[in-house]
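Prediction below, plus the sequence it came from.
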Amino acid sequence: MGGWLRRHIAARSNGLQRLVVRDKHHVARDVYAFELVHPRGRRLPAWTAGAHIDVHTAPGLVRQYSLCGDPRDRSRYQIAVHRCTPSRGGSDAMHDAVHAGDRITIGMPRNRFALAPDSPHTVLLAGGIGLTPLLAMAETLSASGASFELHYCTRSPLHAAFSERLHERRFCGRVLFHFSNTVGRAAFDSLLAAPQRGAHLYICGAAGFTDAALAAAERQGWPAAHVHTERFSAPPGPQADSAQAAFDVVIASTGRVVPVAAGQSALAALHGAGVAIPTSCGQGLCGTCVTGVLEGEPDHRDHCLTDEARAVSFTPCCSRARGPQLVLDL
């Protein structure tokens, strides 16, 4: 097992926490904020801006939510949940079934969207609920005195989460709101023109928002290595023949062969065969289901693994095989 995969599994398996929902309140239309604390008032595990937690919203249902508080404050975790339409269950459960005083199970903070160290300038580009990880970044950058700007794009002021917080003095002159129902959509080419040498760009929002911002960043000459994104949903997948081809997965510890039918995910086939693999997003975004590969060539479809990680693992929820068989480290 590669070093990256060992670290990933250790992080994924590093226990769960039962926290108390100390507060739940509206912060924008269709958005609730939740404040989570230790039941005995203890300090919570440290985290860094851009991190998320797995939240067990209902039996068998796990969703990822970005931490949006100040990482220096270890007395609480803050998350915000937008009710999706249609919902896959997570946002409905958080809005309708979770209340102040309830206890909720979460995983340890994980970060695949971290701030680059020593950036001379940082541009944060948020669309809707995509504000949440970028808000924590703004807190960190503000506290350190770093140069940054946050562009927050929403439909209207009613849809702008944490508006009062963003108008506080520490963010004065650093936060710009863009409301599409009054001035139209943000002009990404203008916002991202003439990037400062060494600057980093962070984008988080819906698929159309993210794709448009990425296209503008490329047109304006932002180096690809300095552009970072976090997505809510996966972009359209490839249309190659391997996209739907059947293949087999072999469980290395037992030699058992599990057929994966055309159009079926490897994860679904494994679950159907009684093989327990943790899962959450089902789109290759969160990394919860990452599994080691010992033999065979995966056809990677995820949006979470690095090149290093892809050399030793794959995401069975969305990725497939380029050949007839994969041997999994299970």
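Great, that's in hand. Numbers count the residues shown, from 1 in each chain.

C-alpha only now, for contacts and for neighbours.
Fine.

residues touching Gly237, list them.
Contact analysis of Gly237 by Cα atoms under 8 Å, 6 or more residues apart in numbering lists Arg301.

ok, now the one 5 residues further on?
Shown here is Ser242, whose contacts under the criterion Cα under 8 Å, 6+ apart are 299, 320-322.

Residue most distant from the centroid, this protein?
Distance from the centre of the chain peaks at Gly255, with 34.1 Å (Cα atoms, centre = their mean).

Comparison target below:
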Amino acid sequence: MTTTTIVREFEADLVVTDSHVVADDVVALTLATPDGSALPPWTPGAHVDLVLGDDLVRQYSLCSSPGDRSAWRLGILRTPDSRGGSKAVHSDLHNGATVRVRGPRNHFPLVAAGRYLFIAGGIGITPMLPMIAEADAAGADWHLLYGGRTRASMAFVDELAPYGDRITLVPQDESGMLDLDATLREPREGTLVYACGPTGLLDAVEQRCATWPSGSLHLERFTAKEAAVQSAGNTEFEVMLQRSGLTLTVPSDKSVFEVCKAAGVSVVGSCLEGVCGTCETEVVDGDVDHRDSILNDEEREANEYMMICVSRCRSARLTLDL
């Protein structure tokens, strides 16, 4: 008889022990448990959910040291087109405030390598900080290309200064755009590229890394790729839930997540755009139409997991471990 163990994600109210501005429109938050107990372990590239209100959940990268389990640090940009998340952080999460936190979760892990090229745009620097520290501690050869609108808008520059010429800062108003052609023109065997930032930057990096060896490029997106959120051509299919013993119909205008939730199945979601990975679910059987912005080509080919908020089924039936 097979026993299935369900591992529940950490979720708790944490206290803001420090909140201060680190760049134009960027605040650094330090979060800790009210009783000072240790937080769960995490690895570079991980993020957490901040539950900022009813139906207002946002994901932010951890940018402190994984070795320090007494607190978590986040760097959060207040965006001009905020849908409420960053605005709530900047206006409400002052010192002493509490916030519901879920995670950590990592879909952007640092793979061991001898050489790295880190590319950050704006607030995309946050997941890079612990990655750089780990790469440096491991003795890897690495370089960071960090761009921003202005020098004053670029967070954590002082923290990066001790790394010297391994850091290239490119404020747009002083030096123009990042020179990705020069940086990525020639594929480099044994070098991994890690990039995080605005959609335009990541699309440009992805395009220029098309000729690099498979597995060289690792991206983390803030918003879903345009191609990933398509709905044209959706067809109805059945989803069998192996643990729940249910068979449900997913119509063309509903997601697997929506159908499961409506049926009373315990599913957890956050962005509902295939970006955060909260709803990742194990696939038992079926040909998944992957539409997320998280899994790489090898992971999609393996067909072991799917993001049920956006991905669908190419066949008539899908079986999930739910």
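Thanks, I have the structure now. As the structure is a prediction and not an experimental result, all values here were calculated from the model.

quick one: TM-score?
Put the two chains on top of each other and the TM-score (TM-score structural alignment, normalised by the length of the second structure) is 0.87; 319 aligned residues with a Cα RMSD of 2.9 Å.

before we move on, the earlier item: let's see if you can find the most crowded of the contacts of Ser242 of the first structure.
Within those, most neighbours by other Cα atoms under 10 Å means Arg320, with 31 neighbours.

residue in the second structure matching that one?
Counting by TM-score structural alignment, Arg320 of the first structure lines up with Arg312 in the second structure.

go on, His38 of the first structure?
With TM-score structural alignment as the criterion, His38 of the first structure pairs with Thr33.

and Trp42 of the second structure, what pairs with it in the first structure?
Aligned partner of Trp42 of the second structure by TM-score structural alignment: Trp47.

for the first structure, what spans make up the helices?
3-12, 90-97, 131-144, 163-166, 180-183, 188-191, 207-219, 266-272, 307-310 (DSSP state H).

Report the spatially nearest residue to Glu236 of the second structure, omitting neighbours in sequence.
Distance criterion Cα to Cα, 6 or more residues apart in numbering; nearest residue to Glu236 of the second structure, sequence neighbours excluded, is Pro251 at 4.4 Å.

meant to ask about Asn234 of the second structure
Ser252 (5.0 Å).

Val205 of the second structure now?
Val205 of the second structure sits nearest to Leu180 (Cα to Cα, 6+ apart), 7.0 Å away.

burial count for Ser144 of the first structure?
9.

Adding distance to His271 of the first structure, write the contacts of Ser242 of the first structure out as JSON lines.
Listed next are the contacts of Ser242 of the first structure as JSON lines, based on distance: Cα to Cα, whole Å:
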{"residue": "Asp299", "distance to His271 of the first structure": "20"}
{"residue": "Arg320", "distance to His271 of the first structure": "16"}
{"residue": "Ala321", "distance to His271 of the first structure": "18"}
{"residue": "Arg322", "distance to His271 of the first structure": "21"}
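
still on that earlier bit, so what's the residue nearest to Asn234 of the second structure up against?
Ser252 of the second structure neighbours (Cα under 8 Å, 6+ apart): 234-236.

Filter the residues you listed down to the buried ones.
The neighbour count (16 or more other Cα atoms under 10 Å) marks 235-236 as buried among these.

need the contacts of Ser252 of the second structure in TSV with distance to Leu192 of the second structure, can you?
Below are these laid out as TSV (distance: Cα to Cα, whole Å):
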residue	distance to Leu192 of the second structure
Asn234	36
Thr235	38
Glu236	40
